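# sharing a model prediction with you, sequence too.
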Amino acid sequence: MATHRLAELPTDVLKMIESVTGPVHGVDMVSAGYNSEIAARLHLARVTIFVKGLRQDHPRAWTQQREADINPHTRDLAPALLWQIKEGGWDLLGFEDLGGRHADYSPGSPDLELVLQAMWNLAAATPPATVELKTMPQRMSTYVTDPAELRFFEGHALLHTDWKPDNVLITNGQARLVDWAWASSGAAWIDPALWVIWLIASGHNAQEAESLAALHPAWDKTPAPHIDAFARAQQRLWKSIADADQPGEWTHQLHAATQAWAEQRR
């Protein structure tokens, strides 16, 4: 479910932030994304920072800690976490502000190569032993009809898993990844497989999308039945989300994309 995004920074939150940063000279509320109650770019005396937050009693407050815990292990891929505040009923994270713009996944976009490079760099990372992450078999267990297929998704790669274009910032000729709340462990080919869905939703046909995913070094090493099973599981997952109709129209677009992908795999 989508989280209601506040249109302005509450006074108590601003005071908590200023206790760490000093005076805030300007606030730009950010509308992109669905998982935070607070998302804002704050202008300080010399720099800007990005702040995201949830109330501590929010059902997804755990995502804040997940992002805080994973951040030291994602340097050069993600913006650095500067501080975390847990008080006054709020959980707030302050990140370096990368600036830049959201990635363009449309056919012919020069951003596609940059996203692939980020994905290749991420493929070299392993899940940190100190951070509790769900595995992809755990996350997909509800969406397979044959439990034996879950072993296809096993692996020791650190995965981002949420390749929505809003979560990829293009800055200084690089793609940088934000919103690591759904970081998981699993087979290295799963991130490019999840990217396929967003590529289709962005205007590629399924074959074109897969040809881009196939540039990832893990793709050609993966037996086709493993990817087939994942495509079917994603179709079921997005159908369940679309049937609930939350957070809205884009979920139906993603469901249609998974249908197109699963059909292409067949």
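Structure's in. What do you need? It should be emphasised that the depicted structure is a prediction, and the values quoted were computed from it without experimental measurement.

# drop to CA atoms for contacts and neighbour counts, all remaining ones
OK.

# please enumerate the strands of this structure.
Using DSSP state E, the strands of the chain run over 26-29, 38-43, 48-55, 81-87, 90-96, 101-102, 134-135, 157-159, 168-171, 174-177, 184-186.

# do you know which of these lies nearest A193?
strand 157-159 (11.2 Å; C-alpha to C-alpha).

# how far off centre is the closest one?
Using C-alpha atoms, centre = their mean, to the nearest Å, the mean C-alpha position of strand 157-159 is found 12 Å from that of the whole chain.

# got it, and stretch 87-95?
20 Å.

# if we can go back for a sec, dump the strands of the chain into CSV; add distance to V20 as well.
Converted to CSV, the strands of the chain look like this (distance: least, C-alpha to C-alpha, whole Å):
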stretch, distance to V20
strand 26-29, 16
strand 38-43, 13
strand 48-55, 12
strand 81-87, 8
strand 90-96, 10
strand 101-102, 27
strand 134-135, 32
strand 157-159, 31
strand 168-171, 26
strand 174-177, 25
strand 184-186, 31
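
# okay if I get those as a markdown table plus distance to R66 and mean neighbour count?
Converted to a markdown table, the strands of the chain look like this (distance: least, C-alpha to C-alpha, whole Å; neighbours: other C-alpha atoms under 10 Å):
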| stretch | distance to R66 | mean neighbour count |
| --- | --- | --- |
| strand 26-29 | 23 | 15 |
| strand 38-43 | 17 | 22 |
| strand 48-55 | 13 | 22 |
| strand 81-87 | 12 | 16 |
| strand 90-96 | 11 | 22 |
| strand 101-102 | 23 | 16 |
| strand 134-135 | 11 | 16 |
| strand 157-159 | 13 | 24 |
| strand 168-171 | 18 | 21 |
| strand 174-177 | 15 | 23 |
| strand 184-186 | 10 | 24 |
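
# want to compare, so here's the second one:
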Amino acid sequence: MFAKAVSHGLNGPGAALHAREAEIAAMLPASMPVPKFLGRIRWDDWEALIFDQAPGVNPQLPWGADELIRVLDTLAQLADQQPAGITSLLPALEVDLREDASGFARIMADEWIPADPWLAQNLEALHELAIEGIGALAGNQLVHTDLRSDNILLGEDGGVLLVDWPWASRGAAWYDALTVLVEARIFDPALDADAIASSHRIFASASSDALTGALAGLAAYYVDAARRPEVPGLPTLRSYHAKQATACVAWLKARLG
């Protein structure tokens, strides 16, 4: 078995996320590429989640082409086999991400000037693009919403498991694939993510404008988050936000010419 536990007193937000994940994990059917959920234990102010042991390793960084396509294939299969009755119980992705996508508006309101001249000169237009892009994420498919390499396990049998589902939402399934490509570009800025997005079937329902707008929304969140003060107990969070911001903005520049 695999267990993870946090305390409401020591990790208030984390404990709330555990409680939310327990509700979602209990709804996910065995046919999905997820570890089997065995139960939730609560004692004193502790929350513990118990899963079947999930053999596998995280994808290597930088991402290898084979592992990247393997994960995108799994996401496409998941989109084809949506679990009935779950998505109606989840929050709408475009609603959940609207505040995140307003990061450029917060930057302008604070009169904070990004170091990147292109970014500084185009904040207003990028904000409008981000808000339009978030609207394009509406849908009725199950979305992990926080997918990256440390939430993915690759099995020796060729299977893929997706773990940590507290942010699950209802929206466009290709959003998860987009966040995976952004992470891949952090470690390989030369990765031709546009070629993958234009050829892999997980992106078949996404227009070019929708992808660009969603990418602008991600950039808005990460650029805004990276300038914030450090979070106690999470010393690497802001540097992670900065890396994501750099990857998003670079890809966004390329897409906008």
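Yep, that arrived. Just so it is clear, the model here is predicted, and its values are computed rather than measured.

# ok so, going back, ok, which of the strands of the first structure comes nearest P72 of the first structure?
It is, among those and with distance given as C-alpha to C-alpha, strand 81-87, at 7.9 Å.

# against the second structure, where does that closest one fall?
The aligned range for strand 81-87 of the first structure in the second structure is 37-43, by TM-score structural alignment.

# so where do the helices sit in the first structure?
11-21, 62-70, 111-123, 136-140, 190-201, 206-213, 224-244, 249-265 (DSSP state H).

# and the fourth one, which stretch of the second structure?
Using TM-score structural alignment, helix 136-140 of the first structure corresponds to residues 93-97 of the second structure.

# returning to that earlier point: buried deepest among the helices of the first structure, which one?
The highest average neighbour count among the helices of the first structure, using mean count of other C-alpha atoms under 10 Å, belongs to helix 190-201 at a mean of 25.

# circling back to that earlier point, would you format the helices of the first structure as JSON lines with distance to L158 of the first structure included?
Below are the helices of the first structure laid out as JSON lines (distance: least, C-alpha to C-alpha, whole Å):
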{"stretch": "helix 11-21", "distance to L158 of the first structure": "31"}
{"stretch": "helix 62-70", "distance to L158 of the first structure": "10"}
{"stretch": "helix 111-123", "distance to L158 of the first structure": "7"}
{"stretch": "helix 136-140", "distance to L158 of the first structure": "10"}
{"stretch": "helix 190-201", "distance to L158 of the first structure": "9"}
{"stretch": "helix 206-213", "distance to L158 of the first structure": "17"}
{"stretch": "helix 224-244", "distance to L158 of the first structure": "17"}
{"stretch": "helix 249-265", "distance to L158 of the first structure": "23"}
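
# so for H43 of the first structure, which of those helices sits nearest?
Closest to H43 of the first structure of the helices of the first structure, according to C-alpha to C-alpha: helix 11-21, at 10.2 Å.

# where in the second structure does the closest one fall?
By TM-score structural alignment, helix 11-21 of the first structure lines up with nothing in the second structure.

# just want the angle from that helix to strand 81-87.
For helix 11-21 of the first structure against strand 81-87, the angle by axes from the mean of the first three to the mean of the last three C-alpha atoms, to 10 degrees is 130 degrees.

# and helix 11-21 of the first structure with strand 90-96, angle?
50 degrees.

# grab the nearest non-local neighbour of W63 of the second structure.
A184 (5.7 Å; C-alpha to C-alpha, 6 or more residues apart in numbering).

# any idea what the one you found aligns with in the first structure?
Using TM-score structural alignment, A184 of the second structure pairs with L199 in the first structure.

# please tell me how far its match sits from E210 of the first structure.
Counting by C-alpha to C-alpha, to the nearest Å, the separation of L199 of the first structure from E210 of the first structure is 9 Å.

# also I190 of the first structure?
Relative to E210 of the first structure, and taking C-alpha to C-alpha, I190 of the first structure is found at 12 Å.

# ok, now S106 of the first structure?
For S106 of the first structure relative to E210 of the first structure (C-alpha to C-alpha), the value is 14 Å.

# centre of the chain to stretch 165-178 of the first structure, how far?
11 Å.

# which residues touch that stretch?
Stretch 165-178 of the first structure has contacts (C-alpha atoms under 8 Å, 6 or more residues apart in numbering) with 32-33, 76-79, 98-105, 111, 114-115, 117-118, 179, 198.

# and if we set it to 6 Å?
L77, A78, G100, R101, H102, A103, L114, V115, A118 (C-alpha atoms under 6 Å, 6 or more residues apart in numbering).

# burial of the third one, as a residue count?
Using other C-alpha atoms under 10 Å as the criterion, G100 of the first structure is surrounded by 15 other residues.
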